[in-house]
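K.L.:
Sharing a model prediction with you, sequence too.
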Amino acid sequence: MGCLEHIGKYFMMLGRVFKKPQKRKVFYEALIKEIDELGLKSLGIIMFISFFIGGVIALQTALNLDNPFIPKSLIGFAAKRSIILEFAPTFCSIILAGKVGSYITSSIGTMRVTEQIDALEVMGINALSHLVLPKVLATVFFYPFLISLGMFLGILGGWVTGVLSGLFSGADYIEGIQTDFDPFLLSYAIIKTLVFAFLISTVPSYHGYYVKGGSIAVGKASTQAVVWTTILIVIANYFLTQMLLT
């Protein structure tokens, strides 16, 4: 199947996904379940990675600033910019693409190969809206909070690193964080997060919904979904940066 055909099928799928749910009660129950599966269960890994990567960023910056004429506050400034602009929205989204993407593809793909999706469609239920729409809304609405938490913990990890290592003081670090603060950078990070969350939920859903074969095919589809979601996140990151920061 050619690339253009895949793109066409992807957008056709989206057209069916965003149709009005047939039963609101069932939809809300599915939405709460997906918030738990895709959002709350990702809190641990995002918190852990954000804290320690923030510490690493601050530590590496401090070790490379050996010029006495460069103020130590630059460490906090550099860590803030790195975490808000790239690490939290992009790196964390790539991690979530692996964790969440494989789950989405395998869950929908398993339903496809066991003919559960066929049974839903025979009963007149829009399977795409029923299965995919709660996942899309759960990721788009919850992930900005998740990434914002990652930003906070990343910056906190940098501060803790300075205090424990003695390479820079907490006061200098906080001064750097406050220096030249631009609120638009937070808006930029949230906009990227929303786009990445949409890709994380829809691309794996596409691979799971159109999988053919048995359990081996589901495994291959999960791998392809993670790879393509990561590629699309990187490409989207480039174009969003070009549009929003230049």
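P.N.:
Perfect, thanks for sending it.

K.L.:
drop to CA atoms for contacts and neighbour counts, all remaining ones
P.N.:
OK.

K.L.:
Spatially central residue for the chain, please.
P.N.:
Ser93 (2.7 Å; CA atoms, centre = their mean).

K.L.:
Same question for the host helix or strand of that residue: list its buried residues.
P.N.:
Applying DSSP states H and E as the criterion places Ser93 in helix 92-113. Within helix 92-113, the residues that count as buried by 16 or more other CA atoms under 10 Å are 92-113.

K.L.:
elements contacting it?
P.N.:
Here helix 92-113 touches helix 183-209, helix 215-245, going by 3 or more CA pairs under 8 Å, 6 or more residues apart in numbering; DSSP states H and E.

K.L.:
on that earlier part again, which residue packs closest to the residue nearest to the centre of the chain, ignoring adjacent ones?
P.N.:
Leaving aside its sequence neighbours, Ser93 sits nearest to Phe196 (CA to CA, 6 or more residues apart in numbering; 6.6 Å).

K.L.:
and here's the other structure:
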Amino acid sequence: SLFLVTVTGLIIGLVFTLQTRPTLQEFGAVSMIPAMVSISLIREIGPIITGLICAGKIGSGIGAEIGSMRVTEQIDAMEVSGTNPFKYLVITRILATTVMLPLLVIYSDFIAIFGSYLVESTKGNVSFTLYFNQVFNSLEFSDLIPATIKSFFFGFAIGLVGCFKGYYCNKGTEGVGIAANSAVVYSSMFLFIIDFIAVLITNIFVT
């Protein structure tokens, strides 16, 4: 997913800055762009967009892979041979998505902020040092910690749904396709639900 995350993050940073700059320029608030972009990306846009990309690519991949193993009776063969398929197929994938998604989110946030800097350096002739000094000055731990924590839950949800749909898919090749498709749909839905709950909890503790 690294290439998709890189391209998407860069485009988000570019487009977000290009769209908001004219409005802020009317109010003479162009200097607020680094703070606004960084806070918006790190709090909300970065985690949810990266999560949706991973749900589409990783979630469907897990669902299809485990589903095909179920259809071809590889999982049944593991059970007959005394191997626990849940331990080797499910837990490892859930751990992988849970650990790696926050790293992808951090990477995506940096790429998006860098994309925003590219627009500002072109339009407003802003130096790299000045831009990122304003970014770091505007950020607080209350922005970083909730976004990172919910990224772990995003990864857990993607891995869990993908494994569940693949593990319990119907027999036949059609079942594999349904498992891959439903893994994307349900994991994306869970991402929005988790995000909503995370925002509610964050507002309670912060305010």
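P.N.:
That came through fine. The structure presented is a predicted model; accordingly, all values stated were derived computationally and were not measured.

K.L.:
Next, the TM-score between them, please.
P.N.:
Scored against TM-score structural alignment, normalised by the length of the second structure, the superposed chains reach a TM-score of 0.92; 203 aligned residues with a CA RMSD of 1.6 Å.

K.L.:
Now do the same for the residue nearest to Ser93 of the first structure: its match in the second structure.
P.N.:
Mapped onto the second structure by TM-score structural alignment, Phe196 of the first structure lines up with Phe154.

K.L.:
and if you look at Ala79 of the first structure?
P.N.:
Using TM-score structural alignment as the criterion, Ala79 of the first structure maps onto Val37 of the second structure.

K.L.:
Run through the residues that contact that match.
P.N.:
Gly13, Phe16, Thr17, Ile113, Ser116 (CA atoms under 8 Å, 6 or more residues apart in numbering).

K.L.:
For Leu65 of the first structure, the count of nearby residues, please.
P.N.:
14 (other CA atoms under 10 Å).

K.L.:
Repeat that for the one 3 residues further on.
P.N.:
Neighbour count for Pro68 of the first structure, taken as other CA under 10 Å: 7.

K.L.:
Same check on the one 4 residues further on?
P.N.:
Neighbour count of Lys72 of the first structure, defined by other CA under 10 Å: 22.

K.L.:
returning to what we had before: any chance of the helices and strands packed on helix 92-113 of the first structure in JSON lines, plus distance to Ser42 of the first structure and mean neighbour count?
P.N.:
Output for those, formatted as JSON lines (distance: least, CA to CA, whole Å; neighbours: other CA atoms under 10 Å):
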{"stretch": "helix 183-209", "distance to Ser42 of the first structure": "13", "mean neighbour count": "22"}
{"stretch": "helix 215-245", "distance to Ser42 of the first structure": "16", "mean neighbour count": "17"}
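
K.L.:
What's the separation between the residue in the second structure that Leu185 of the first structure lines up against and Ala35 of the second structure?
P.N.:
Matched by TM-score structural alignment, Leu185 of the first structure corresponds to Asp143 in the second structure. Distance, Asp143 of the second structure to Ala35 of the second structure, using CA to CA, to the nearest Å: 12 Å.

K.L.:
same thing with Pro85 of the second structure?
P.N.:
Here Pro85 of the second structure is placed at a distance of 48 Å from Ala35 of the second structure (CA to CA).

K.L.:
Ok, Ile45 of the second structure next?
P.N.:
14 Å.

K.L.:
how far off helix 183-209 does the top helix by length along the first structure point, in degrees?
P.N.:
Ranked by residue count, the top helix of the first structure under DSSP state H comes out as helix 133-165. Using axes from the mean of the first three to the mean of the last three CA atoms, to 10 degrees, the direction of helix 133-165 of the first structure lies 130 degrees away from that of helix 183-209.

K.L.:
other SSEs contacting helix 133-165 of the first structure?
P.N.:
helix 24-34, helix 43-64, helix 73-82, helix 170-178, helix 183-209.

K.L.:
Make TSV out of these and add distance to Lys220 of the first structure.
P.N.:
Below are these laid out as TSV (distance: least, CA to CA, whole Å):
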stretch	distance to Lys220 of the first structure
helix 24-34	23
helix 43-64	24
helix 73-82	34
helix 170-178	44
helix 183-209	10
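
K.L.:
Minimum distance to Met12 of the first structure: which of these has it?
P.N.:
Nearest to Met12 of the first structure, of all those, is helix 183-209, at 10.2 Å by CA to CA.

K.L.:
what angle separates that closest one from helix 92-113?
P.N.:
Interaxial angle, helix 183-209 of the first structure versus helix 92-113 (the same axes, to 10 degrees): 20 degrees.

K.L.:
Helix 183-209 of the first structure vs the second structure - mean distance after superposition?
P.N.:
Following superposition, helix 183-209 of the first structure is found to deviate from the second structure by 0.7 Å on average (mean CA distance after the TM-score superposition for the first structure).

K.L.:
Summarise which helices and strands that helix is packed against.
P.N.:
For helix 183-209 of the first structure, the elements it packs on are helix 3-17, helix 92-113, helix 133-165, helix 215-245, judged by 3+ CA pairs under 8 Å, 6+ apart.

K.L.:
who's in contact with the residue lying closest to Ser138 of the second structure once chain neighbours are set aside?
P.N.:
In space, and not counting its chain neighbours, Ser138 of the second structure is closest to Ala35: 5.3 Å by CA to CA, 6+ apart. Neighbouring residues of Ala35 of the second structure by CA under 8 Å, 6+ apart: Gln134, Val135, Ser138, Leu139.
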